[in-house]
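got a sequence here, can you build the structure:
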Amino acid sequence: MAREWTVGEVAARSGVAVSALHFYERSGLIRSYRTAGNQRRYGSDVLRRVAVIKVAQDVGISLADIRAALDSLPEGRTPTRDDWGRLSAGWRDDLDKRIAQLKKLRDGLTDCIGCGCMSIDRCPLRNKEDRLGHDGPGPRRLVVP
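A predicted model of the protein is given here:
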């Protein structure tokens, strides 16, 4: 028989708060079942799924994208190395874009955030006379297309 985990055991083992586990469950990221006494129980696969959620969240993957990826896995089976490779490959383009954005931000900033404030004459992101305002709101020069 496969090991069953209580919500407290999953929280302790995964390093995720009980409230976060409940949120993940309400969001469809993980599943539990109820015992005859109406207590939540999780299968062993939930630990790997929570690990995937944590890693994906740490790099900025949205919960909607995480849910879509986890939905592609067979229910009740611990995700494998091949599963993780497939999931992470699906996120690669988005992560590459984020990395490029962060590099541009790191390398292009001195003492402003590209806000177009026009008050820092030496800023490489200066937006004299708000010329970039015609292109829409928000920072324009630091956005990676």
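
all contacts plus neighbour counts: C-alpha atoms, from now on.
Will do.

got a list of contacts for the longest strand seen in the chain?
In the chain, taking DSSP state E as the definition, the longest strand is strand 40-43. With CA atoms under 8 Å, 6 or more residues apart in numbering as the test, strand 40-43 has contacts from 2-7, 10, 31-35, 76.

can you tell me which of the residues you listed are buried?
Neighbour-count burial (16 or more other CA atoms under 10 Å) applied to the contacts of strand 40-43 gives 4, 5, 7, 10, 31, 32.

would you mind giving those residues as a markdown table with secondary structure added?
What follows is the buried ones among the contacts of strand 40-43, written out as a markdown table (DSSP: H, G, I helix; E, B strand; the rest coil):
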| residue | secondary structure |
| --- | --- |
| 4 | strand |
| 5 | strand |
| 7 | helix |
| 10 | helix |
| 31 | coil |
| 32 | coil |
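
which among these gets closest to residue 122?
Nearest to residue 122 among those: residue 10, at 53.0 Å, using CA to CA.

the residue nearest to that closest one when sequence neighbours are not counted: what's it in contact with?
By the measure of CA to CA, 6 or more residues apart in numbering, the closest residue to residue 10 outside its immediate chain neighbours is residue 47, 6.8 Å from it. Neighbouring residues of residue 47 by CA under 8 Å, 6+ apart: 10, 13, 14.

quick one: the helix or strand containing residue 57 to chain centroid distance?
If you go by DSSP states H and E, residue 57 is part of helix 45-58. Mean-position distance between helix 45-58 and its chain equals 10 Å (CA atoms, centre = their mean, to the nearest Å).

buried residues in the lengthiest helix in the chain?
In the chain, with assignment by DSSP state H, the single longest helix is helix 81-108. Using 16+ other CA under 10 Å as the test for burial, helix 81-108 gives 83, 87, 95, 98, 101, 105, 108.

before we go on, could you also do this sequence so I can check it against the first one:
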Amino acid sequence: MTPIPPGADVLTIGELSERSGVPSSALRFYERQGLIRSRRTTGNQRRYSRATLRQVAFIRASQNVGVPLGLIGEVLAFLPDDAAPTQEFWERASSCWRDMLNSRIKQLERMRDLFTECIGCGCLSFDQCQLINPGDKLGEQGPGPRRLVKS
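This next block holds a predicted model:
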């Protein structure tokens, strides 16, 4: 544990929570996951650098577009301790994730289109439905409600 220098510009967990809009429990979780770092007072209370506000904003923005915390952590590991993400940092992270996000978007669009077809026909036929039973895989297992029959 690195001690906090006297007069350091730091935030308590309550202040970080209030300013970021993220519950204290989530901040403690982020810290356990290694996404953010704190220093401890002599009384073992957490103190965060002001740069942590931008780090938390980066985490939340990344989560909101569907980036898993593991990937967010990998990118944040390149950020020096107590450094706020810069515009260049955000752009590099975005370019790293662009292909993954585009792939997810295409997958969601395919799922939406298949689901729309099912809603449109109303049958949810297990021998024809590409959403529930692609290629009639269940039909190969024999007649009856294969998903409901316990093996």
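
TM between them?
The TM-score (TM-score structural alignment, normalised by the length of structure 1) is 0.77; 131 aligned residues with a CA RMSD of 2.8 Å.

for the buried ones among the contacts of strand 40-43 of structure 1, which one is nearest residue 134 of structure 1?
Here the nearest of those to residue 134 of structure 1, counting by CA to CA, is residue 31; it sits at 47.9 Å.

what is the aligned counterpart of that closest one in structure 2?
The equivalent of residue 31 of structure 1 in structure 2 is residue 37 (alignment by TM-score structural alignment).

the residue nearest to that match when sequence neighbours are not counted sits in which helix or strand?
Take residue 37 of structure 2 and drop its neighbours on the chain: the residue closest to it by CA to CA, 6+ apart is residue 31, 5.8 Å away. Per DSSP H and E: residue 31 of structure 2 is located in helix 24-32.

tell me if residue 16 of structure 1 really is in a strand.
No - read with three-state DSSP, residue 16 of structure 1 is coil and lies in no strand.

can you name the residues that contact it?
residue 10.

rerun that using 10 Å as the cut-off
Applying CA atoms under 10 Å, 6 or more residues apart in numbering, we find residue 16 of structure 1 in contact with 8, 10, 50, 51, 54.

if I look at it, how far off is residue 24 of structure 1?
Per CA to CA, to the nearest Å, residue 16 of structure 1 is found 10 Å from residue 24 of structure 1.

any residues in contact with both of these two?
With CA under 10 Å, 6+ apart, residue 16 of structure 1 and residue 24 have common neighbours residue 50.

just give me the mean distance for the helix holding residue 31 of structure 2 relative to structure 1.
After superposition onto structure 1, helix 24-32 of structure 2 sits on average 0.3 Å from its aligned residues (mean CA distance after the TM-score superposition for structure 1).

per the alignment, residue 87 of structure 1 corresponds to what in structure 2?
Checking TM-score structural alignment: residue 87 of structure 1 goes with residue 93.

do I have it right that its match meets residue 72?
Yes - counting by CA atoms under 10 Å, residue 93 of structure 2 sits close enough to residue 72 to count as a contact (8.7 Å).

and for the two, which residues touch both?
Shared contacts of residue 93 of structure 2 and residue 72 (CA under 10 Å, 6+ apart): 58, 62.

output the contacts of residue 16 of structure 1 as TSV; include the columns distance to residue 125 of structure 1.
Below are those laid out as TSV (distance: CA to CA, whole Å):
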residue	distance to residue 125 of structure 1
8	50
10	48
50	41
51	39
54	35
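
which among the residues you listed end up buried?
10, 50, 54.

so the last one makes contact with residue 21?
This points to residue 54 of structure 1. No - at 11.1 Å, residue 54 of structure 1 does not count as touching residue 21 under the criterion of CA under 10 Å.

what is in contact with the two at once?
Common contact partners of residue 54 of structure 1 and residue 21 (CA under 10 Å, 6+ apart): residue 14.

contacting residues for the aligned residue in structure 1 for residue 78 of structure 2?
Under the alignment (TM-score structural alignment), residue 78 of structure 2 pairs with residue 72 of structure 1. Residue 72 of structure 1 makes contacts with 83, 86, 87, as judged by CA under 10 Å, 6+ apart.
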